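> sequence first, then the predicted structure, then my questions.
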Amino acid sequence: MKEKIIETLKAKLNRRVWDSWFSTFEVKEIGENCVVFQVGNLFIKDWLEMKYGNLIARTLKEVFNRSIDFKIEYAPLQDQPMEDESEPLVRKRPLVLTPLNPIFTFENFVTGPSNMFAYSACLEAAKNPGKYNPLFIYGDVGLGKTHLLQAIGHYLFKHKPELRVVYLTSERFLNELIEAIQRGTTQEFRERYRSKIDVMLLDDVQFLIGKNGIQTELFHTFNELYNAGKQIVICSDRDPQMLDGFQDRLISRFQMGVVVKIEKPDIETCFKIAQKMVMFENGDLPEEVLLLIAEHFNDNLRRLRGAIVKLLMHKQIYNEEIDLSRAKQILSIEPVKPKCKSVETRLFDILCELFNVTPEELKGSCKKDSAIVARQLGMYVAKNYMNLSLRKIAEMFNRSHPTVSNTIQKFEISLRTNKSLESMLNKVKELFREKTAGQLL
């Protein structure tokens, strides 16, 4: 009967879920009105009761043709000694609290100038949890943030299996809290994420923008973990200071550790990534085709992978070799026509030339007087002469909306009494008028 219960339950779950959550799950005892299960991990015991309790109950009803109670007990694995509660629960095998993509490892991550610092920071956080805390990684979609986040988990599973590591998205964190509130198990939810884990890997934190209640819960969870020396790694699609709709106290905590940006990869890095993706798909494409993909899909690695999969599918279905010409047809890549510079780019060109600064200094936190004045003047021109929205200006200068608004107001006040600023403004307007041939000014 024990085997039948396990086999019936196993048939209702996919292999990945079973291997992740039920690897130590077994029937301990079958009573007249109750079945006792046991697992070798305390955290997983709580998780199974919450997530799979209804499924287990339905399985027992199916096997016994009647409703029957059950309970799950924690029993240490036989090949490991009993440990004090203050010690890690599992030593000889990793505690897999959440399944990870097996491909997302450090070994499979292709590094380049755009992501080397982020890669090194994540590897260091994995080797020395708590040393750089918190670690905040941000960048546009499809640049490898989730890969690095899960790579930390894989590394810890392999090298520090005694640590309790959880990877979750902000959406899942929110949904679990809502479910806990509905079930009246909020305290169990808090214990699970505040006292029963050693490393929290939180993805897509921008999902919580405007959700004040869950932000408060995350704030207290963050404090508990941080004060206990637990490693926290957070991913977002934007800089912490650009998380409009987030509590200031949370943003300040995101910034109190190491903040790392992943940039768009260069063509050479994209080419290496494309090579590795083809290898994972057990396919083969000419180098010139991979270079074509790297040149046209370097803004988003998911799109890059999609292009590779599409070519390999054509190759398999139509049994044809994919050369450069055929690849362009399949991917609808047209010859690139020269593009005129956007008015935003022209404004940056003028500011950089006039004030002897770089675009990076304008967009960054450079404190040089020339960069500060150029930045303020550029925002003023963008708002009052180019008629751009505060949102667009914030994106141009990598600032928040309130910062842009305050900067423009301060510049307007200074402009009334500072003749040199007025002269600089007129010079920028004159150069901009020449470059745009009178289109805007």
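Happy to help now that I have it.
> for the rest of this, base every contact and every neighbour count on C-alpha atoms.
OK.
> other residues contacting stretch 280-299?
Residues outside stretch 280-299 that contact it (CA atoms under 8 Å, 6 or more residues apart in numbering): 142-143, 264-268, 270-271, 274-275, 278, 303-304, 307-309, 312, 322-324, 327.
> go again with 7 Å.
264-265, 267, 270-271, 274, 278, 303-304, 312, 322-324, 327 (CA atoms under 7 Å, 6 or more residues apart in numbering).
> between the two ends of it, what distance do you get?
End-to-end span of stretch 280-299 (CA to CA, to the nearest Å): 21 Å.
> next one: that stretch to chain centre, how far?
24 Å (CA atoms, centre = their mean, to the nearest Å).
> ok so, going back, any chance of the contacts of stretch 280-299 in TSV, plus neighbour count, secondary structure and distance to residue 362?
Compiled in TSV, the contacts of stretch 280-299 are given as follows (neighbours: other CA atoms under 10 Å; DSSP: H, G, I helix; E, B strand; the rest coil; distance: CA to CA, whole Å):
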residue	neighbour count	secondary structure	distance to residue 362
264	21	coil	19
265	21	coil	21
267	18	helix	25
270	27	helix	27
271	24	helix	30
274	27	helix	33
278	17	helix	39
303	15	helix	30
304	23	helix	30
312	21	helix	43
322	18	coil	44
323	13	coil	43
324	16	helix	40
327	23	helix	39
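> comparison target below:
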Amino acid sequence: MLWEKTQEVLKDTLSGSVYQLWIEPLRCLEVRDDSIYLLSPDRYFSAYVAQKFLSIIEATVKEAGSVQRRVVICEDERVHTPKPVMQPKGQLRLPTVPENNSSVRALHPRYTFDQYMVGDCNILAESACKAISADDDSYGPCIYINSETGLGKSHLTHAIAHKVFAESPMTRLHYVTAQQFAAEMVRNIQSKTMDTFKQKYHDHCDMLLVEDIHSLTGKKKTQEELNEVLDSLIKSGKRVVLTANQAPRELVGIDSEFRSRMSSGLVTMIKAPDINTRLRIVERKAGTHQLGLAEEGVNYLAQHIRGDIRQVESAIVAIRAKSRLMGGHVDMDMIREAVTSVVGVGQQLTIQMISDLIAKQFKVSVDDMKSRSRKRQLTFPRQVAMYLCRKYTDDSLAEIGRAFNRDHSTVMHSIKKVTNLSVRDTSVAAQMELLTGKVKSL
């Protein structure tokens, strides 16, 4: 089939991640003498593919079929006309309502609320974003989200845009990075068209999404302009979502009035996901990439990749690519190699790594340490493992407790017990010194 041949060529031409993200989701609807119709997930996906890959797709179609055909990317399986016409869903524009003038970054097709993995680390941010996208003012008209890189800020802002355009397509939504806002302002100053710029953001905007506010550090004029925009929109009952890598009070080089304005609504932080959330993220990402992982592999990825969620996807893409070369087989060596390539050899210590070491040193199994047994030969290794996990990992008492089928109070008791024994008993102190050295060398 023509499209299947085209895909094979594109798979060799494009990088693996680009092919999986932007070509693999396309499905051939119909092939005509002069055209080939491809179905995409949504109109934003269509727009991005048309902008970035249409020329190479058309050239490859010709190469695969020996005939020049126009490639038409559409979102409706019913192909009646040579040029698909998109009908608005939901709202219709009244004659007195100005035409939509939204300006939106290219939206990732998978960055939707359905695909967002919710845990204790991000539930408030996710709930607030869902509410504001539905024009629910439960959390106020302004939301400020901060987190480290790769924890889901962009996923949430993309999800808001997807939901707004799906349910209220006439919403005048502007979605930019702070750098883009600054560059647009400079262009309008240079061309003496600041009136147009102000009208766009003050008068023709129902919802504003601005990412990476921290990049405005030291840019006083841009801060003043954006502060005016925020003031105008919030007072008019419009919706605003801002993201940054720090809370407003922690930003350096930010005007106090602008800082105050950003803090006028909900300020929430997305924290690094806990082990349970990481396990679900790994399972979801593996499923998305059609990669079968055993429980051991899922646990290893979740234990060793602790922060940036993009690193999880990168590791899974690497595992999938290598498994294809091995006939679909996935083993732990392959997973360890992928983790090392993503995280590096100096990865953080994990509960699993420390548990394995202690079990080996005391000649017991990890499962025995996790059992309910209170035998001395198991109790002491378990307490030592908990003590070292608390000392050398970032996991909470609750997370360590769950790893050993205990609660956080048991972990606290174990830490106190080992600490006291190390002070009173020189043999225990010597043991702990030896084990500490082995943990540091992992």
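Yep, it's here. Nothing here was measured: the structure is a model prediction, and the numbers come from that model.
> can you pull the TM-score for these?
The TM-score (TM-score structural alignment, normalised by the length of structure 1) is 0.56; 269 aligned residues with a CA RMSD of 3.0 Å.
> tell me the one of the contacts of stretch 280-299 of structure 1 nearest residue 114 of structure 1?
Nearest to residue 114 of structure 1 among the contacts of stretch 280-299 of structure 1 is residue 265, at 5.2 Å by CA to CA.
> right, and that closest one touches residue 110 too?
No: judged on CA atoms under 7 Å, residue 265 of structure 1 makes no contact with residue 110 at a distance of 10.0 Å.
> ok, residue 129 of structure 1 touching residue 231?
Yes: counting by CA under 7 Å, residue 129 of structure 1 does reach residue 231; the two are 5.2 Å apart.
> sec struct for the residue nearest to residue 44 of structure 2 when sequence neighbours are not counted, please.
The shortest distance from residue 44 of structure 2 to any non-neighbouring residue, by CA to CA, 6 or more residues apart in numbering, is to residue 107 (6.1 Å). Using DSSP: H, G, I helix; E, B strand; the rest coil, the secondary structure recorded for residue 107 of structure 2 is coil.
> neighbours around residue 107 of structure 2, how many?
Other residues within reach of residue 107 of structure 2 by the criterion other CA atoms under 10 Å amount to 22.
> what is the equivalent residue in structure 1 for it?
Correspondence of residue 107 of structure 2 to structure 1, assessed by TM-score structural alignment: residue 100.
> same question, residue 207 of structure 2
So, by TM-score structural alignment, residue 207 of structure 2 is matched to residue 199.
> how about the contacts made by its match?
So residue 199 of structure 1 contacts 164-166, 230-232 (CA under 7 Å, 6+ apart).
> same check, this time on residue 182 of structure 2
Contacts of residue 182 of structure 2 (CA under 7 Å, 6+ apart): residue 222.
> which positions in structure 1 sit opposite the one helix or strand it maps to in the alignment?
For residue 182 of structure 2, the element it lies in under DSSP states H and E is helix 178-190. On structure 1, the counterpart of helix 178-190 of structure 2 by TM-score structural alignment is residues 170-182.
> in that stretch, what's buried?
For stretch 170-182 of structure 1, the neighbour count (16 or more other CA atoms under 10 Å) marks 170-171, 173-174, 176-177, 180 as buried.
> I'd like those as a markdown table, with distance to residue 253 of structure 1 appended.
Shown next, in a markdown table, are the buried residues of stretch 170-182 of structure 1 (distance: CA to CA, whole Å):
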| residue | distance to residue 253 of structure 1 |
| --- | --- |
| 170 | 17 |
| 171 | 20 |
| 173 | 18 |
| 174 | 19 |
| 176 | 23 |
| 177 | 21 |
| 180 | 26 |
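> run a quick neighbour tally on residue 243 of structure 2.
Burial of residue 243 of structure 2 is recorded as 28 neighbouring residues (other CA under 10 Å).
> same check on the one 10 residues further on?
Other residues near residue 253 of structure 2 come to 12 when the count uses other CA under 10 Å.
> got a list of what residue 265 of structure 2 touches?
Residue 265 of structure 2 is in contact with 140-143, counting by CA under 7 Å, 6+ apart.
> actually, residue 235 of structure 1.
So residue 235 of structure 1 contacts 136-138, 145, 202-205 (CA under 7 Å, 6+ apart).
> residue in structure 2 paired with it?
Aligned partner of residue 235 of structure 1 by TM-score structural alignment: residue 243.
> for that match, which three-state class applies?
Criterion first, three-state DSSP; result for residue 243 of structure 2: strand.
> element containing residue 136 of structure 1, please.
Per DSSP H and E: strand 135-138 holds residue 136 of structure 1.
> helices or strands next to that strand in the packing?
Packing partners of strand 135-138 of structure 1 (3 or more CA pairs under 7 Å, 6 or more residues apart in numbering; DSSP states H and E): strand 231-236, strand 258-261.
> what's the most buried one of those?
Comparing those by mean neighbour count (mean count of other CA atoms under 10 Å), strand 231-236 ranks first with a mean of 24.
> average gap between the helix or strand just after that strand and structure 2?
Scanning forward in sequence from strand 231-236 of structure 1 by DSSP H and E, the next helix or strand is helix 248-254. Here the mean offset of helix 248-254 of structure 1 against structure 2 after fitting is 0.8 Å, by mean CA distance after the TM-score superposition for structure 1.
> what range in structure 2 matches helix 248-254 of structure 1?
Counting by TM-score structural alignment, helix 248-254 of structure 1 corresponds to 256-262 in structure 2.
> same question for stretch 215-224 of structure 1.
Using TM-score structural alignment, stretch 215-224 of structure 1 corresponds to residues 223-232 of structure 2.
> pull out the buried positions in the matching stretch.
Counting neighbours by 16+ other CA under 10 Å, stretch 223-232 of structure 2 gives 223, 225-231 as buried.
> please apply the same query to stretch 109-116 of structure 2.
Residues of stretch 109-116 of structure 2 classed as buried: 109-113, 116 (neighbour count, 16+ other CA under 10 Å).
> make CSV out of the residues you listed and add secondary structure.
Formatted as CSV, those follow (three-state DSSP):
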residue, secondary structure
109, coil
110, coil
111, coil
112, coil
113, coil
116, coil
